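Trainee: turn this into a model:
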Amino acid sequence: MRIPAGWPGPKPCRTLTQLAVLAALVVPPLTGASAMTPPPTLAEVAPSPTSGVALALVLLNDVSKSIDNDEFEMIKNGYRAAFSDPDILAAVQANAGGIAITYVEFSGKDEIVTVKEWSVITDEPSTRAFGDAVAAAPRSSAGNTALAASLRQATYLLTSGNFGTARKVIDIASDHASDFGRSASARDAAVKAGITINALPIVDDHPLGTINGQLTYSANSQRPGGIANFYRREIIGGDGSFVVEARDYRAFSAALKRKLLRELLARRF
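Mentor: This is a model prediction of the structure:
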């Protein structure tokens, strides 16, 4: 083959020195300890901060449209008061390893929001901080009331986390008095997964108005056995499950404290 006239010939190959200079520009050399330290093995990775806790607790709170703004504020103030109460602070510190806790609000089936992510509370500052964060968070929704969907989401939060041998508890607070049997299957699935569900039903018996000349109250106080019976029958389940009833929203804080104490000190009874 004849070489065309004027062809300058092949481009010279880069020398090893030139290649080394280019490599240094792209990837700086490791120096000091980093040049000799191998990547950590699986055994050397720090364990999850939740793996040694005594209790993993999902606080599941109804914020549906049946709860007005004043009632919502009473709920939030109740959380702040409960998590700064001396008895609650002492109960938290009595649990070796601390408590893994998260706060979730729900209304409609597509309105289930983790407002406060998982935290580990171990002492007074961390416990107070959790209650303050819950109280300060704005309302996440105000739709319908999807009890069953919220229970499924809370179950997922507990079964997908790394909680070791901790007790796993869902704590649901709501003024909703019926869901036509939809929650029972969600409850059963949670119990099968080793989760206990406790409930704080709120008796919302303020008057709705006058019908045919008679003062009519909200439906949940009129159901057979009242709202608490619905939660005993359809919602709670698992080892040591219970219901603590709040007679109205003004009583929410005191009821929340009683319920939390039973959950935090469950192994002492």
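Trainee: contacts, neighbours, all on C-alpha from now
Mentor: OK.
Trainee: residue 90 versus residue 203, what's the distance?
Mentor: According to CA to CA, to the nearest Å, residue 203 stands 29 Å off from residue 90.
Trainee: please identify which of the two sits among more neighbours.
Mentor: residue 203 (24 against 15; other CA atoms under 10 Å).
Trainee: can you classify residue 188 by secondary structure?
Mentor: Secondary structure state of residue 188, per DSSP: H, G, I helix; E, B strand; the rest coil, is helix.
Trainee: quick one: it and residue 233 touch, right?
Mentor: No: applying CA atoms under 8 Å, one finds residue 188 not in contact with residue 233, separated by 11.7 Å.
Trainee: okay, these two: which has more neighbours?
Mentor: Counting neighbours by other CA under 10 Å for residue 188 and for residue 233 shows that residue 188 has the greater number, 17 against 11.
Trainee: who's in contact with the residue nearest to the more buried one when sequence neighbours are not counted?
Mentor: Spatially, and ignoring its direct neighbours in sequence, residue 188 is nearest to residue 237 (7.5 Å; CA to CA, 6 or more residues apart in numbering). By CA atoms under 8 Å, 6 or more residues apart in numbering, the contact set of residue 237 is 187, 188, 191, 196, 197, 198.
Trainee: what ranges does the chain have for its strands?
Mentor: 55-62, 99-106, 112-121, 167-174, 195-201, 207-211, 214-217 (DSSP state E).
Trainee: name the residues that touch stretch 63-73?
Mentor: 105-108, 139-145, 174-175, 249.
Trainee: biggest separation within those residues, which pair?
Mentor: Comparing all pairs in these by CA to CA, the longest separation belongs to 108 and 249, at 21.0 Å.
Trainee: on that earlier part again, turn the contacts of residue 237 into JSON lines, columns for distance to residue 166.
Mentor: Putting the contacts of residue 237 into JSON lines (distance: CA to CA, whole Å) gives the following:
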{"residue": "187", "distance to residue 166": "19"}
{"residue": "188", "distance to residue 166": "20"}
{"residue": "191", "distance to residue 166": "15"}
{"residue": "196", "distance to residue 166": "12"}
{"residue": "197", "distance to residue 166": "15"}
{"residue": "198", "distance to residue 166": "16"}
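Trainee: next up, for comparison:
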Amino acid sequence: MNALRCLAFSLAVAPPAAACDLALALAVDVSGSVDSREYRIQMDGLAAGLRDPIVSEALVRARAKLMLIQWTGASRQQVTIPWTDMDGFDALEAFAQAVETDHRVWRNFSTAIGEALETTMAAFDAVPDCTRHLIDLSGDGISNEGVEPSRLRRELRARGITVNAIAIEESEPDLTAYFFENVIVGDGAFVVTAAGFRDYPERIRKKLLREVTQQTARLRRTDERFVITLPSR
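Mentor: Coordinates of the predicted model:
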């Protein structure tokens, strides 16, 4: 039995979490470098990733809360889907459908990653009951406006917020290194690389798998159940 099947089995036999284990903020880049086709790839790919059987099972079991924020230049970040309880598969499907149909707020502005992190960080004040706070940030360029993202790392760490990133290297071949050095923070934080927007759907699916399974799991026995950690990819 491979690791994915072991994990699926462990989730199937484990009782749902009694309280919220994960608050996951999905921060999507809608800056001027992202055209309408690339925006659609991001939103459809994200929705498909949330529907992955293992991802959806893990989110429901964790009683996760999800929200989506669109971000671009300074002072242009907006929560377009507020915190939503993943208290069942119907709720998860409704959230995925909302992602697919989410109207783009901006089109022609700069890339203010620090501002995106600041806005998202403040949103976690509304979900203090969740055990883990995680920002999943996607982007296709370095920050070129507003506060430098590296200046927020200390506060993010102090507040117990982990930041992971997906670097879409359509036009920035060194973006993964930039995100690693300046954006991600927290124990186990990581960057996933997509060579371009065409690769985004599969890469975001694998990223979500890693976030909602590996980062929350350890190979241990607790209350007579096993939780399996997936191998790193």
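Trainee: what's the TM-score here?
Mentor: Here the TM-score for the pair of chains, by TM-score structural alignment, normalised by the length of structure 2, is 0.80; 198 aligned residues with a CA RMSD of 1.7 Å.
Trainee: thinking again about what came up before, now the two most distant members of the contacts of residue 237 of structure 1.
Mentor: So, the contacts of residue 237 of structure 1 by CA to CA: farthest apart are 188 and 198, at 13.1 Å.
Trainee: that older thread, export the strands of structure 1 as a markdown table, with columns for distance to residue 84 of structure 1 and mean neighbour count.
Mentor: Output for the strands of structure 1, formatted as a markdown table (distance: least, CA to CA, whole Å; neighbours: other CA atoms under 10 Å):
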| stretch | distance to residue 84 of structure 1 | mean neighbour count |
| --- | --- | --- |
| strand 55-62 | 16 | 25 |
| strand 99-106 | 15 | 24 |
| strand 112-121 | 12 | 19 |
| strand 167-174 | 19 | 24 |
| strand 195-201 | 19 | 25 |
| strand 207-211 | 33 | 10 |
| strand 214-217 | 34 | 12 |
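Trainee: dump those strands into TSV; add distance to residue 73 of structure 1 as well.
Mentor: As requested, the strands of structure 1 are exported to TSV (distance: least, CA to CA, whole Å):
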stretch	distance to residue 73 of structure 1
strand 55-62	13
strand 99-106	14
strand 112-121	15
strand 167-174	14
strand 195-201	17
strand 207-211	20
strand 214-217	22
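Trainee: quick one, what contacts the residue sitting nearest the centre point of structure 2?
Mentor: A centroid search over structure 2 (CA atoms, centre = their mean) returns residue 136, at 2.6 Å, as the residue closest to the centre. With contact set as CA under 8 Å, 6+ apart, residue 136 of structure 2 has these partners: 24, 25, 26, 27, 163, 164, 165, 166.
Trainee: the first one reaches residue 69, doesn't it?
Mentor: No: here residue 24 of structure 2 lies out of contact with residue 69, judged by CA under 8 Å, at a distance of 10.9 Å.
Trainee: hey, where'd the helices end up in structure 2?
Mentor: For structure 2, the helices defined by DSSP state H occupy 3-13, 36-51, 53-61, 89-100, 113-123, 153-158, 175-182, 200-209.
Trainee: centre of the chain to the third one, how far?
Mentor: Helix 53-61 of structure 2 sits 14 Å away from the centroid of its parent chain (CA atoms, centre = their mean, to the nearest Å).
Trainee: structure 1: matching residues for that helix?
Mentor: Alignment of helix 53-61 of structure 2 against structure 1: residues 86-94, by TM-score structural alignment.
Trainee: list the buried residues in the matching stretch.
Mentor: Within stretch 86-94 of structure 1, the residues that count as buried by 16 or more other CA atoms under 10 Å are 88, 89, 91, 92, 93.
Trainee: now swap in stretch 29-37 of structure 2 and tell me
Mentor: Residues of stretch 29-37 of structure 2 classed as buried by neighbour count (16+ other CA under 10 Å): 29, 30, 31, 33, 34.
Trainee: closest to residue 50 of structure 2 out of the residues you listed?
Mentor: residue 29 (17.7 Å).
Trainee: quick one: map the closest one onto structure 1.
Mentor: Structural alignment places residue 29 of structure 2 opposite residue 62 in structure 1 (criterion: TM-score structural alignment).
Trainee: ok, now which ones touch residue 172 of structure 1?
Mentor: Applying CA under 8 Å, 6+ apart, the residues near residue 172 of structure 1 are 59, 60, 61, 62, 197, 198, 199, 200, 201.
Trainee: for residue 89 of structure 2, that is, sorry about that
Mentor: So residue 89 of structure 2 contacts 56, 60 (CA under 8 Å, 6+ apart).
Trainee: how about 10 Å then?
Mentor: Each residue near residue 89 of structure 2 by CA atoms under 10 Å, 6 or more residues apart in numbering is listed here: 51, 56, 57, 59, 60, 61, 95.
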